[in-house]
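> 3D model of this:
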Amino acid sequence: MHTVAVLALDQVIPFDLSTPIEAFSRARLPGGRPGYRIRVCAQRPEIDAGAFTLRAPWGLDGLQGADTIIVPGTATPFAPLPGAVRDALRAAAAAGTRMASICSGAFPLAATGLLDGLRVTTHWILADRLAADHPRLEVAPDVLYVDNGQFLTSAGAAAGLDLCLHLIRRDYGSAVAADAARLSVMPLEREGGQAQFIAHDHQVTPRGRRAGAAARLAPGQPRPHSHPRRHLRPGQDEHPYADPPLPRADRHDTAAVAAPRPHPAGAAPAGDHPPSRRAHRRAGRLRLADRLPRPLQEDDRRQPQRLPAGLRLMRPELTCSGAWAQGEPRAGW
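The predicted structure follows:
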């Protein structure tokens, strides 16, 4: 049976601590046998976990003989690593133990020097600090986890579960890992990395086919009537309908901004032609507000109005005239 030791440091993040415990303890082999034995190890019997105090059943000696050591994230990742913990991790690595970190657990693991020269990751908000504190590391801030064989690192929060499922698949195959993923209500492999969650301070630059149109328009210049759905009424700056979605390649493109396409000699740019009669008719059908009945004007109150078809009146002699406007009862309503 594979033994997994989870190292609980001071100010350990409870979510990161519980992720490997739950993921590995629920992995079942064919026949229902458990695939892992879990040890929660700490330097002291009681560990401050923020909202509560954790009592670890194993000391640092529990790291010896473990097949895998997991270092969860801590709320104080920049704190100095105790010498006893550093020595225990180095001794386990020398014995060939596989080690993995979750979230900010990359900081204490990097403090041992075992990650020097390797490609690693951590929570995207801590990636710059990890690269600054440990310049020998190649920090990849846009991935969910990095597998270097003996040493693995993952991004923050839910990425720790991705890492644990990956380790289960390495140990027992895809069938056991898929079963553990179903119990965790989690896909075995998630598409994309943590780049989709990174908060950017700069303004997004138009890319793809939108870039050319944006480059041809001066600031404040209205959009050309290149499509009937984008036809603008006089004095209207923005059309209520959004632009059609870009192709998948454009929406995920991270290349440089595309330059405007040159037009053939003597040809006008697309969208500079006046809209056709058909475009006017289609645009007119979109303006539903123009089709609503206008309120009665002062001159119209004395003029008979045409009744709706099929309306039956209790008093046929009463027409839709000024009688209704003056508050008399409406016949048949």
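
> rest of the way, CA atoms for contacts and neighbours
Noted.

> Shouldn't Gln203 be within a strand?
No - read with DSSP: H, G, I helix; E, B strand; the rest coil, Gln203 is coil and lies in no strand.

> the strands in the stretch 151-300 of the chain, which residues?
151-154 (DSSP state E, counting those that start in this stretch).

> mind listing the helices for it?
Under the criterion DSSP state H, counting those that start in this stretch, helices of the stretch 151-300 of the chain are mapped to 159-172, 174-183, 209-216, 248-251, 277-286.

> quick one, which of these is packed in tightest?
For those, the largest average neighbour count (mean count of other C-alpha atoms under 10 Å) is found in helix 159-172, namely a mean of 21.

> I'd like the structure of this one too, to check against the first:
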Amino acid sequence: MHRVVVLALDGVIPFELGIPARVFGAAKGPSGDLLYEVLTCTADGAPVRTDADFTVAVDHGPELLATADTVVIPASHDLGSAYEGTLPAPIAAALDHVRPGSRYVSICIASYVLAAAGLLDGRRATTHWWHADHFQAAYPQVQVDPNVLYVDEGDVLTSAGVAAGLDLCLHIVRRDHGAEVATRVAKRSVIPAWRDGGQAQFIDRPLPARSADSTAATRDWAAANLHEPLTLTRLAGHANMSVRTFTRRFADETGTTPTQWLITQRVDHARRLLETTDRSVDAVASDAGFGTATSLRQHMAAQLGVSPSAYRKTFRG
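Predicted coordinates for the structure are as follows:
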């Protein structure tokens, strides 16, 4: 049986700490046999503080890491010198127990630990988008991708923030045992077996300052006229730019394409109408610029995973 050892560090975040046991512990073969054994240890065998109002006591010390096939390090808010480029001595001593050939996995900002240990040198990695710039500055030898949910470098894998640890652990199950096993785990955990997109969709992107060559005025105009047919040519014409220039500048300023931005704006407008009015789904679809209720349903299902009627029932009160 493949042994997963979770290293809980002081200041560990409980949600991330529970992910490996929840995902790997639910993976079973065709005959119902468990495919992973999940055990937890600390760097010195003592209980660790969490970032919540409780501590966690475990049954194992760092020597357990010598038996690990996969080592998972959940996020902690107390990584010490790992934030600045060096591995804290207690963590280094614990990782010395890991045998060659073991697989390393970090969840969220635990990527700092792997980077400080030199395991990410010259490799791609990710971390929580909020820390991406700092992480890159602290570890310039790492190729940081802040937009993805996880990065698989074979024997070293990193995930983006918080719930992306679920995506990464499901990916590992899928890689180890196939899509059918991973899908069963996802269904049992009531989570998607596969999430489209990356963490870029969750990044706060403040709009840049307006300028004469900005697309801001066109975005304002489009947001006020979502019910109209807004083609890329019409948007570019409003901004007095060529389609090519408008598309490039729009992406620079918003981090997305004009088409995707329009869809998001229209879905958001439809959500507001569903929450605050009694207008029919057909009327909401028209007001939001989708034209038909079928189109609105398709886009809401793609972005939110619910139908307009189900959304209204949930949020209209």
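
> what would the helices of the stretch 151-300 of the first structure look like in TSV with distance to Pro34 of the first structure?
Formatted as TSV, those follow (distance: least, C-alpha to C-alpha, whole Å):
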stretch	distance to Pro34 of the first structure
helix 159-172	11
helix 174-183	11
helix 209-216	54
helix 248-251	43
helix 277-286	63
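
> Could I get the contacting residues of Ile38 of the first structure?
By C-alpha atoms under 8 Å, 6 or more residues apart in numbering, the residues touching Ile38 of the first structure are Thr3, Val4, Ala5, Val6, Ile21, Phe24, Ser25.

> Surely the first one is in a strand?
Yes - with three-state DSSP as the criterion, Thr3 of the first structure is located in a strand.

> correct me, but it touches Gln64?
No - at 10.3 Å, Thr3 of the first structure and Gln64 do not qualify as touching, with contact defined as C-alpha atoms under 8 Å.

> Among the contacts of Ile38 of the first structure, the buried ones, what's the PyMOL command?
Selecting only the buried entries of the contacts of Ile38 of the first structure in PyMOL, with 16 or more other C-alpha atoms under 10 Å as the criterion:
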select buried, resi 3+4+5+6+21+24
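
> how about the strands in the second structure?
Taking DSSP state E, the strands of the second structure run over residues 2-8, 36-42, 48-49, 55-56, 70-73, 103-106, 124-125, 143-144, 150-152, 156-159.

> for Leu114 of the first structure, what are its contacts?
Arg90, Ala93.

> Map it onto the second structure.
Taking TM-score structural alignment, Leu114 of the first structure has Leu119 as its aligned residue in the second structure.

> Distance check, its match against Ile107 of the second structure.
15 Å (C-alpha to C-alpha, to the nearest Å).

> any idea which of the strands of the second structure is most buried?
strand 156-159 (a mean of 26).

> with the first structure superposed, average distance for it?
Taken over the aligned residues, the distance from strand 156-159 of the second structure to the first structure averages 0.2 Å (mean C-alpha distance after the TM-score superposition for the first structure).

> aligned partner of Gln199 of the second structure in the first structure?
Using TM-score structural alignment, Gln199 of the second structure lines up with Gln194 in the first structure.

> Look up the closest residue to that match, ignoring the ones flanking it.
Closest residue to Gln194 of the first structure apart from its sequence neighbours, by C-alpha to C-alpha, 6 or more residues apart in numbering: Asp142 at 5.0 Å.

> Ala100 of the first structure maps to what in the second structure?
Per TM-score structural alignment, Ala100 of the first structure is aligned with Val105.

> of all the contacts of Ile38 of the first structure, which comes closest to Arg90 of the first structure?
Of all the contacts of Ile38 of the first structure, Ala5 has the smallest distance to Arg90 of the first structure: 14.6 Å, by C-alpha to C-alpha.

> All set, thanks.
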